[in-house]
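Colleague: next come a sequence and a model predicted from it.
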Amino acid sequence: MSTILAVEGVTAGYGDATVLFDVSCTVAAGEIVAVVGANGAGKTTLLSTIAGLVPARAGRIAFRGEDITGRPAHWRPAHGLALVAEGGRLFPFMSVEENLLLGAYAPRGRAVLKERLEEVMAVFPILRERREQAAGKLSGGERQMVAIARALMCRPDLLMLDEPSVGLSPLMVGRVFEIVERLARREGLTVVLVEQNVTEALTVADRAYVLDHGHIVRGGPAAALRGEREIQEAYMGL
């Protein structure tokens, strides 16, 4: 499979604090790649740097072979790279449909707006029922579905998900991961998944990286990492 995303020696942080140190990782088209680690490991900062929300202080980010390191954040969804932030960050007083339409502001989404809206509602049938309801009145699981669906409205080639299971019931966690796997396996979407629920993440992912204090310390097939005693003891509570 061809590489769709390459992070090469990236260092990044906030103010005087450096959070990521010389981080390198790759994602192939059609893969689900998990990034796991403890709180404060730098997982969200990695996604934010790829998304252009945090500038890289050193290194390079390439998307579909193009250096996008200096590209602004708003350029990236318009060219196929979408981020679902932790908690979804919906507009609570707007309806489900209005939130979804905001995801189609980029030309690649606007060009097929009605068709894309129908496609995402086919993936998330509950949103069709809730389309006129205020997003703030949805359950946690439903809000997460709206957030993912909104990102899909711009027809991304690569979808980044930051902690999609946070605050959800076990039943909804399973449903969200089922949807993520369906998007990758059946629709060919490439997914980068940052997740503290290491067991679920390593079950659904093809490959995974372990981030610890801003450094990539392990990487490889997700199934192999899931079976390692060190990973089980450190991150899976086994």
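Modeller: It's in. Residues are numbered from 1 along each chain as shown.
Colleague: CA only for contacts and neighbour counts going forward, please
Modeller: OK.
Colleague: from V194, how far out is A208?
Modeller: 10 Å (C-alpha to C-alpha, to the nearest Å).
Colleague: any residues in contact with both of these two?
Modeller: A34, V35, V36 (C-alpha atoms under 8 Å, 6 or more residues apart in numbering).
Colleague: most neighbours out of those, which is it?
Modeller: Compared across these, A34 has the highest neighbour count, 29 neighbours, by other C-alpha atoms under 10 Å.
Colleague: doesn't L46 lie inside a helix?
Modeller: Yes - remark: L46 belongs to a helix, assigned using DSSP: H, G, I helix; E, B strand; the rest coil.
Colleague: is it true that it touches T18?
Modeller: No - L46 lies out of contact with T18 (C-alpha atoms under 8 Å); the separation is 11.7 Å.
Colleague: neighbour count for the two, which is higher?
Modeller: Remark: of L46 and T18, L46 carries more neighbours, 26 against 13, as counted by other C-alpha under 10 Å.
Colleague: how about the nearest residue to that one, chain neighbours excluded?
Modeller: L20 (7.2 Å; C-alpha to C-alpha, 6 or more residues apart in numbering).
Colleague: the one you found touches T44, doesn't it?
Modeller: No - with contact defined as C-alpha under 8 Å, L20 does not reach T44; the gap is 10.3 Å.
Colleague: here comes the other one, which I'd like you to weigh against the first:
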Amino acid sequence: MSNVQHQYLDALGITRWVIRAPAVNPIIETSALIEPAVETKAGGAALMHSAAARGLNKTSAPQKKPALVSRDLSAFDWTALRENIAQCGLCDLSNSRKQTVFGVGNQQADWLVVGEAPGPDEDAQGEPFVNRINGQLLDAMLLAIGLPRAQVYMTNSLKCKPPNNRDAKADEAACCKPYLLQQINLLQPKIILAIGRIPAQQLLQTDTPLERLRGQVHTLSEFGIPVIATYHPDHLLRKPIAKRKAWDDLKLALSVYKQAQ
């Protein structure tokens, strides 16, 4: 891990992600230690950390209540899907959002990171995981297995911010799921990292608690893609003791990814 990573983790008061002898996972033995980097598909463009990229990934707040939009998304490319989401009025969240949060990153990435729902910072900027604290912790988690942001694609299971940062309601998640599935269809990732309870349960179509979903390999039924569930950075900041389990989840995800190559 670089000195820069150490510096901002120390500044946040977060224990460093240190590579130790791998433990045997109940599903897959993590026999390989972390490598310096993980390659992505050839020709993938890094879309993060530039003003131009941030501008491309913002969607403007609607001037009037959006109309209901198409549910048949199978023919939509990235541009059409973004425009469709920006106009979405399928649930009441369209009345309170500033803008939709589509997703950001390498659209040819092997890794898809799915978060829960936009917070105030994401609602303001139109990108997932831009909160200074949990965004930096997520960066550190990914860098610990050799993944800079430029090598992954990030999105949320919910495309609009719920009022008062409450959890998504079942009908809201149901409205957003076709959008997420079409993003997965376009990206065709080799592995999905579900960050938090809501995306894990939404993708796996279950109400099983996150604690029982993490630590094992699941399969996204629609596409046959492996899914690893782990804790959201907000949870790790509230309960640092869970970072060891999250580290085990990341090692498991890396092991599964290497087997898929």
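Modeller: Perfect, thanks for sending it. This structure is a prediction, so every number in the text was calculated from the model and none was measured.
Colleague: can you pull the TM-score for these?
Modeller: After superposition, the two chains reach a TM-score (TM-score structural alignment, normalised by the length of structure 1) of 0.37; 133 aligned residues with a C-alpha RMSD of 5.0 Å.
Colleague: count the residues that sit near the residue nearest to L46 of structure 1.
Modeller: With other C-alpha under 10 Å as criterion, L20 of structure 1 counts 26.
Colleague: in terms of secondary structure, what does the biggest helix by length in structure 1 contact?
Modeller: As assigned by DSSP state H, the longest helix anywhere in structure 1 is helix 170-185. For helix 170-185 of structure 1, the elements it packs on are helix 140-152, strand 190-194, helix 198-204, judged by 3 or more C-alpha pairs under 8 Å, 6 or more residues apart in numbering; DSSP states H and E.
Colleague: can you tell me which of those is nearest to G219 of structure 1?
Modeller: helix 198-204 (11.6 Å; C-alpha to C-alpha).
Colleague: for the closest one, packing partners?
Modeller: strand 32-36, helix 170-185, helix 222-226.
Colleague: pipe the ones you listed into a markdown table and attach distance to P107 of structure 1 per row.
Modeller: Output for those, formatted as a markdown table (distance: least, C-alpha to C-alpha, whole Å):
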| stretch | distance to P107 of structure 1 |
| --- | --- |
| strand 32-36 | 26 |
| helix 170-185 | 22 |
| helix 222-226 | 35 |
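Colleague: most tightly surrounded among those?
Modeller: Ranked by mean neighbour count under mean count of other C-alpha atoms under 10 Å, those are led by strand 32-36, which reaches a mean of 28.
Colleague: how about residues contacting that strand?
Modeller: 27, 43, 181, 184, 190-196, 198, 201-202, 204-211, 222.
Colleague: give the ChimeraX command for selecting the buried subset of the residues you listed.
Modeller: The ChimeraX selection below is limited to those of the contacts of strand 32-36 of structure 1 classed as buried (16 or more other C-alpha atoms under 10 Å):
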select :27,43,181,184,190,191,192,193,194,195,196,198,201,202,204,205,206,207,208,209,210,211,222
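Colleague: and the gap between V96 of structure 1 and E142 of structure 1?
Modeller: From V96 of structure 1 to E142 of structure 1 the distance is 10 Å (C-alpha to C-alpha).
Colleague: more neighbours, those two?
Modeller: V96 (29 against 20).
Colleague: surely that one is in contact with M121?
Modeller: No - using C-alpha under 8 Å, V96 of structure 1 is not in contact with M121, being 10.8 Å away.
Colleague: which neighbours do these two have in common?
Modeller: L127.
Colleague: helices of structure 1, start to end?
Modeller: 43-50, 75-78, 96-102, 107-110, 113-123, 125-129, 140-152, 170-185, 198-204, 222-226, 229-235.
Colleague: buried ones in the fourth one?
Modeller: The one in question is helix 107-110 of structure 1. R108, G109, R110.
Colleague: over to the last one?
Modeller: Neighbour-count burial for helix 229-235 of structure 1 flags I231, Y235 (criterion: 16+ other C-alpha under 10 Å).
Colleague: next secondary structure after the host helix or strand of L180 of structure 2?
Modeller: Here L180 of structure 2, judged by DSSP states H and E, is contained in helix 170-187. The first helix or strand that comes after helix 170-187 of structure 2 along the chain, using DSSP H and E, is strand 191-195.
Colleague: could you say what helices and strands the helix or strand hosting L142 of structure 2 packs with?
Modeller: Using DSSP H and E, L142 of structure 2 falls within helix 132-143. Helices and strands touching helix 132-143 of structure 2, by 3+ C-alpha pairs under 8 Å, 6+ apart, are helix 3-12, helix 233-238.
Colleague: for A52 of structure 2, helix, strand, or coil?
Modeller: A52 of structure 2 ends up helix, using three-state DSSP.
Colleague: can you give me the neighbour number for it?
Modeller: A52 of structure 2: 10 neighbours (other C-alpha under 10 Å).
Colleague: ok, it to V104 of structure 2 distance?
Modeller: 12 Å.
Colleague: now K177 of structure 2
Modeller: Distance from K177 of structure 2 to V104 of structure 2, by C-alpha to C-alpha: 17 Å.
Colleague: do A253 of structure 2 as well
Modeller: If you go by C-alpha to C-alpha, the gap between A253 of structure 2 and V104 of structure 2 works out to 21 Å.
Colleague: quick one, which of the two is more surrounded?
Modeller: More neighbours surround A253 than the other of A253 of structure 2 and V104, with 27 against 24 (other C-alpha under 10 Å).
Colleague: doesn't I228 make contact with the more buried one?
Modeller: Yes - between A253 of structure 2 and I228 a contact is recorded at 6.1 Å, counting by C-alpha under 8 Å.
Colleague: any common contacting residues for these two?
Modeller: I191, L193.
Colleague: show me the contacts for S24 of structure 1.
Modeller: A6, V7, E8, G9, V10, I216.
Colleague: hmm, the first one is touching G59, no?
Modeller: It stands for A6 of structure 1. No - the criterion here is C-alpha under 8 Å, and A6 of structure 1 misses it with G59 at 10.6 Å.
Colleague: which of these two has more neighbours?
Modeller: Between A6 of structure 1 and G59, A6 has the larger neighbour count (other C-alpha under 10 Å), namely 20 against 16.
Colleague: how about that one, what does it touch?
Modeller: So A6 of structure 1 contacts S24, C25, T26, V27, I61, A62, F63 (C-alpha under 8 Å, 6+ apart).
Colleague: quick one, what contacts the residue nearest to it when sequence neighbours are not counted?
Modeller: Nearest non-adjacent residue to A6 of structure 1, counting by C-alpha to C-alpha, 6+ apart: T26, 4.5 Å away. By C-alpha under 8 Å, 6+ apart, T26 of structure 1 lies in contact with T3, I4, L5, A6, V7.
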